[in-house]
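Engineer: quick check, what structure comes out for this input:
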Amino acid sequence: MFTLNPQSGIPIYRQLVEQIRRMVAGGQLKAGDELPSVRDLAVEHAVNPMTISKAYSQLELEGILVRQRGKPMQVAAQQHSANSEYARLQHLQPHIEQLVLVAKQLEISDKVLLASLREQLTKK
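Structural biologist: Just a heads-up that it's a prediction; the model follows:
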């Protein structure tokens, strides 16, 4: 369900938080869907259970997940239109900014960058 990469330089809990945010915004996780238990996810990815718990707690504070005693963590009912294309695009914003920065540093023109993006988008 989740892909966690300890060598990425991004803390594991942040990787999990971002993946769950994107999956909820993209509709792969819907209100009421149950998430794996802290223990199961920690064993599956060979990480400390506190790492998973930290991610789940952060998402609970943000209102993305809900905890009910004795039940698995669940995706909360969304209060706003998180599934609009614009809202989903906001999850890409940091990546777009990074791409533009690197392209400028490499002195790649807008025209070439956009052509490359179009090519990637049309690949099957």
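
Engineer: switch to C-alpha atoms for all contacts and neighbour counts from now on
Structural biologist: OK.

Engineer: could you pull out the strands for the protein?
Structural biologist: Secondary structure of the chain (DSSP state E): strands located at 65-66, 74-75.

Engineer: now the helices for this protein?
Structural biologist: 12-26, 38-45, 49-61, 85-89, 93-105, 110-122 (DSSP state H).

Engineer: okay, the ones you listed, which one's buried deepest?
Structural biologist: Comparing the helices of the chain by mean neighbour count (mean count of other C-alpha atoms under 10 Å), helix 12-26 comes out on top with a mean of 19.

Engineer: one more, for comparison:
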Amino acid sequence: MIKIDNNSSKAIYEQIYDEMTRLILSKALKPDEKMPSVRELAAMIKINPNTIQKAYKSLEEYNYIYTVKGKGNFVKNADEIRSVHIKTMEEQLNSTIRSLKELGLEDEEVIRLVKNILNEGNK
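Structural biologist: This next block holds a predicted model:
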């Protein structure tokens, strides 16, 4: 379910956040599905509960999950989240392309870079 790389420079709570967002956006976790409790997840992946709590707090802050008092944490509707996520990624891509253009790259060069990146993902 969740992969943690202890050799990563990324903080463990960020890795948990990233893994959970991946599971939510890929719809592996369904809307309104109950998330494992902080203690359950901490025991499953052998991580301090405070680290899990920090990841869950970030997930809630960015509207990936919601909390029901006394019942736990639940997944928000992935379609809504996904469209916001895609819009954010589109803005980041737009900014990156603008930066490349400001560095003097022609459209064909930018397209070649994008195609190279897409081809790497197919390997």
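
Engineer: re the thing from before, CSV please, covering the helices of structure 1 and showing distance to Q68 of structure 1.
Structural biologist: Shown next, in CSV, are these (distance: least, C-alpha to C-alpha, whole Å):
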stretch, distance to Q68 of structure 1
helix 12-26, 18
helix 38-45, 14
helix 49-61, 11
helix 85-89, 27
helix 93-105, 33
helix 110-122, 41
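
Engineer: nearest to G70 of structure 1, of those helices?
Structural biologist: The minimum distance between G70 of structure 1 and the helices of structure 1 falls on helix 38-45, with 12.9 Å, by C-alpha to C-alpha.

Engineer: mean shift between that closest one and structure 2?
Structural biologist: On superposition with structure 2, the mean distance recorded for helix 38-45 of structure 1 (mean C-alpha distance after the TM-score superposition for structure 1) is 1.3 Å.

Engineer: same for that helix, what does it pack against?
Structural biologist: Helix 38-45 of structure 1 sits against helix 49-61, with contacts defined as 3 or more C-alpha pairs under 8 Å, 6 or more residues apart in numbering; DSSP states H and E.

Engineer: show the contacting residues for the spatially most central residue of structure 1.
Structural biologist: Centroid-nearest residue in structure 1: Q19, 2.2 Å away (criterion: C-alpha atoms, centre = their mean). Listed by C-alpha atoms under 8 Å, 6 or more residues apart in numbering, the contact partners of Q19 of structure 1 are F2.

Engineer: can you redo the strands of structure 1 as JSON lines with mean neighbour count and distance to I52 of structure 1?
Structural biologist: Below are those laid out as JSON lines (neighbours: other C-alpha atoms under 10 Å; distance: least, C-alpha to C-alpha, whole Å):
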{"stretch": "strand 65-66", "mean neighbour count": "23", "distance to I52 of structure 1": "13"}
{"stretch": "strand 74-75", "mean neighbour count": "22", "distance to I52 of structure 1": "14"}
